[in-house]
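> sequence first, then the predicted structure, then my questions.
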Amino acid sequence: MDPWVNLPSVKAVLVAHLPGQEAGDSLSEVLFGEVSPSGHLPYTIPVSEDQYPESLDIVEGAGVQDTYLEDLYIDYRFFNKNNTKPRYAFGHGLSYTTFEYSEPTITSVTKLTRDLPARSPKGTTPVSSMNRTIPAASEVYQPSGFSTVWRYLYSWVSNGDANNAYKIGKEGTSKYPYPDGYSSQQKPGPAAGGPNGGNPALWDTAWTLSVTVTNTGSKAGKASGQVYVQFPDGNGYDTPIIQLRDFEKTATLQPGGSEKLEFTIKRRDVSVWDVKEQTWVVPGLDSGYKIWIGDSSDNLHLLCNTAKLGCEEGVDSPV
């Protein structure tokens, strides 16, 4: 949008995306000032196309094939890694009013360890009491005089197969040819596994945070608070500078009004996948994680530390 966004005639940019059947009502209310906008970008808008990674130009066949050559550095993570200032950062969004973020707090909820705790053992599967007497082979014979349809599967077997199976069962001299290394002993599953979502411990709340948002402008509006995690330096893993981990929106705040927003950081939010160990680990716990609070990825001035369990205001944004 750089060819036109700085033209004198362009006073503002309203990105509607896909507003649905209420497009007319919603846009007119914002344009005429009846409602203050509170949406924020779920992606980065660059100054020019060449700020995007090279994979943007990979086109095979009829469409774009993104092979994610950037690994974890997708969208704002890529821009931050390369110290590239975009036109509008990830999470950017304007309002007809202004907001102040203050009084950040952090509370420890669950003490984490580097490794996942063991999964809860599986419950025993009840086995119904069954009659183990081997029935006569004739019970699975094909009915006499029955005309079969080719390739149709029936619930009986040929007389010869039935007699052979009955003989094996009675004599007990033959065993199923299990492959080498087969064991009937059930081994414990991987630590990262479990029900939907993996090991339930991944969803444990590690810390809760709060911040007071005050409407310092002259119009009513809603604020969208965002929380980003910064992994400690030297944690042994390749991690982006900051990563969005939670966000919340206030109710409509009148001028001078305020509301406390609360956020949660779960174990999964500070975990990385170790390809050698094949499980999730939490690195750098002793050094502590930096938790940034603000209203976009490039406007973060409240900082909390998980090791010190303290917060600061007026800190320079990490990107």
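Here it is on my side, so go on. Residues are numbered from 1 along each chain as shown.

> from here on, just use CA atoms for contacts and neighbour counts.
Fine.

> what ranges do the strands span in the stretch 51-200 of the chain?
Assignment of strands within the stretch 51-200 of the chain using DSSP state E, counting those that start in this stretch yields the ranges 59-60, 63-64, 99-108.

> buried sites along the last one?
Read that as strand 99-108. Of the residues in strand 99-108, those buried under the neighbour-count criterion (16 or more other C-alpha atoms under 10 Å) are 99, 101-102, 104-106.

> before we go on, here's another structure to hold up against the first:
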Amino acid sequence: MKLKTTLMSIAIGTSILASGQQPIYLDKTKPIEERVEDALSRMTLEEKVRMCHAQSKFSSAGVPRLGIPEIRMSDGPHGVRAEINWNDWGYSNWTNDSITAFPALTALAATWNPEMSAIYGKSIGEEARYRDKNVMLGPGVNIYRTPLNGRNFEYMGEDPYLSGEMVVPYIQELQKNGVAACVKHFAFNNQERWRGSINVVLSDRALYEIYLPAFKKAVVDGGAWSIMGAYNQVWDEHCCHNSRLLNDILRGEWGFDGAVITDWGGAHDTKQAALNGLDIEMGTWTNGLTSESKSPYSDYYLANPYLNMIRSGEVPESTVDDKARNILRLIFRTAMNPDRPFGSATSPEHYAAAKRIGDEAIVLLKNNGILPLDPAKYKKVLVVGENAVRFLNEGGGSSELKVKDMFTPLDALRNTYGNGVTYAEGYRSGRAMYEREDRITQNTLDSLRNQAVAMAKDADAVIYIGGLNKNAFQDCESTDRREYNLPWGQDKIIEELVAVNPNVIVANVTGNAYAMPWLDKVPAVIQSWYLGTMIGPSMADVISGKTNPSGKLPFSFPKRLEDNGAHSFGAESYPGIEREGKSPQQQYLEDILVGYRWHDTKKIPAMFPFGHGLSYTTFEYDKASLSSNLMEGDKSITVTVPVTNIGKVAGKEVVQLYIADEKSSLPRPLKELKGFKKVELNPSQTKVVKFEITPDDLKFFDDKAHEWIAEPGKFKVYIGSSSTDIKSTLQFSYK
């Protein structure tokens, strides 16, 4: 059906060209707005409405009569998803849709390197072009509010500045391939429990200072061509047709000219969808994963019910004209863009990109000197843990990927450490499934644990590779985690392993923070992530020292769950409270104090702070300096800090700049990230890192005045290697 429609569109478009009467909308030399208006003037009301809703699971209609093609979409914030059937959630079982799995977006954020974002966007864009996709449903920039959110691995951490700086190059390079980014989930999709109904209550300060900045950067600086609405509600109105979010903020304040697309099942009302800024309804009466709609596409809210409302005069035809304009603009930028480059998939270049990103993403949390683990010294290495062999691209919901290759940690460690590597499963979690899970008996778990502990007694070192996976109630769409500790008895496994062998390196794979009751007993801890196709080589190279780790945490690791701001207020703040006759509701009671802002301001130390990450070398920070101690008007101040590698191996350091307002009319966090630079230094090499501080970096959102303001007064500049490891403190005045 799809091939037939495409050929028909090409044939009709060719016929129009052959007639010698080329319409403006087919002339790529004309300004895009002229082309949009010309195409719109030729469309019938029925054709306009038809563009506003899905025609299959992952496509929406074009206008075949005019040679305007359909829009083809694909899931995949970190890889192009396998082909899905036309009318159900089953896989099509193609033989040519295997792809490269790139690191999850938590890993990308952990690189703290916008250059990696650009490489990422370029590579995933090429794979999308190869698969003939027009819209990639990602990247995600929702804020990491609670470590129990099952979908945190798809996002870029707890800080809006870091997320914003990292998302822009991704979008720009992706869209150079003629593939639209669909930035998601707009907004406040910060948990999976009750995701389709929960109503979020938050202050305007939290809205503008924490939860919107990364989306704004994606739109204003990144130039995103589409946005996906979130499932949840805010202000008792669903986000996919929320007037304030879409009409007032997205289009009114930010000037967004792209298309707003629902999450699958995110629309709930025809009139609201007509009036409140939604353009394309991609799924109705579905949970977006497994459940099917029993109604045809023509019954969607923005299908026949919308057409009938227009015909009856209940909503004006101008609403569908606005939607069609946005959709046509998207089509001209993507499917009807003749200058798009050719795509490629699973190429050596893409594997190299995935490896490079993974190398920079891994975070060394703790090291007493055992790492790097010298292959010449440690001959008998026991690898324990299911994640050493598990294909972590499987499961997780819409991020599930069909990979051409997956290089596991166990295989890579065997390549590095040779025949002395043995393996014990340690625990078992069951098949990758959404919404439900296999039951593993306690006898099985005990047997696997005892076997691993027995084998550990004879090993020179133990590398434990466990953590979470993409099963339901772990790092998985549609469910949140049940607890902060690791599942399947892993804490007990680690405790017993280190009791019989002191050389235990914990190298867990997760997309979330987790409790570490054994932290003081193990000599080294590595935080890995879902690194995709090249997970094994990246992990093995960091463990062995071939790669010097340079990742930094994009979110805090609390010691206890209740040390997290969202959890400190109880159920009212997370997961929310059920209301009789209404949807569940939660209040963001931590307000603007999310993540390290909470830990710093409330003086609750994190287990591992935001921005933390060790190296196999040592970096020395000289005293930082300011170009001026006074900032006036729109002028900027330059901050410089010399950084030297005083160790014996080359390495990369992320220099972080935080700003504190010493006295403010409204409460502010102790400090906020306002700059970072990643520098590569050889042994004994020094580089001077420079930052520019502008008045925008000093501003907070005044909710009463509804504006950003920078108040005159004194400010502090903190230069550090994490949010708590501060190397220099400076002061300046603003007037």
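That came through, no problem. This structure is a prediction, so every number in the text was calculated from the model and none was measured.

> please identify which of the buried residues of strand 99-108 of structure 1 is nearest to residue 18 of structure 1.
Distance to residue 18 of structure 1, by C-alpha to C-alpha, is smallest for residue 99 among these, at 26.7 Å.

> just tell me what the closest one corresponds to in structure 2.
Alignment of residue 99 of structure 1 against structure 2 is given by TM-score structural alignment, with residue 619 as its counterpart.

> and the helices in structure 1, which stretches?
Along structure 1, the segments classed as helices by DSSP state H run 2-5, 23-31, 76-81, 159-171.

> among those helices, which is the most enclosed?
Mean neighbours per residue, mean count of other C-alpha atoms under 10 Å, is largest over these for helix 76-81, with a mean of 21.

> roughly how far apart are the alignment partner in structure 2 of residue 79 of structure 1 and residue 668 of structure 2?
Using TM-score structural alignment as the criterion, residue 79 of structure 1 maps onto residue 599 of structure 2. Remark: distance between residue 599 of structure 2 and residue 668 of structure 2 (C-alpha to C-alpha, to the nearest Å) = 13 Å.

> what about the equivalent of residue 277 of structure 1 over in structure 2, distance to residue 610 of structure 2?
For residue 277 of structure 1, the aligned residue in structure 2 is residue 705 (criterion: TM-score structural alignment). Separation of residue 705 of structure 2 from residue 610 of structure 2 (C-alpha to C-alpha): 31 Å.

> what about those two, which has more around it?
residue 610 (25 against 8; other C-alpha atoms under 10 Å).

> give me every residue that touches the more buried one.
Each residue near residue 610 of structure 2 by C-alpha atoms under 8 Å, 6 or more residues apart in numbering is listed here: 552-557, 595-596, 722-723.

> which residue, other than its chain neighbours, is closest to it?
The spatially closest residue to residue 610 of structure 2, leaving aside those adjacent along the chain, is residue 556, at 4.5 Å (C-alpha to C-alpha, 6 or more residues apart in numbering).

> dump the residue contacts of the equivalent of that neighbour over in structure 1.
The alignment partner of residue 556 of structure 2 in structure 1, by TM-score structural alignment, is residue 44. For residue 44 of structure 1, the set of contacting residues under the criterion of C-alpha under 8 Å, 6+ apart consists of 75-76, 86-91.

> now for these: which two are most distant?
75 and 87 (13.1 Å).

> how near is residue 628 of structure 2 to residue 733 of structure 2?
The gap separating residue 628 of structure 2 from residue 733 of structure 2 is 9 Å, by C-alpha to C-alpha.
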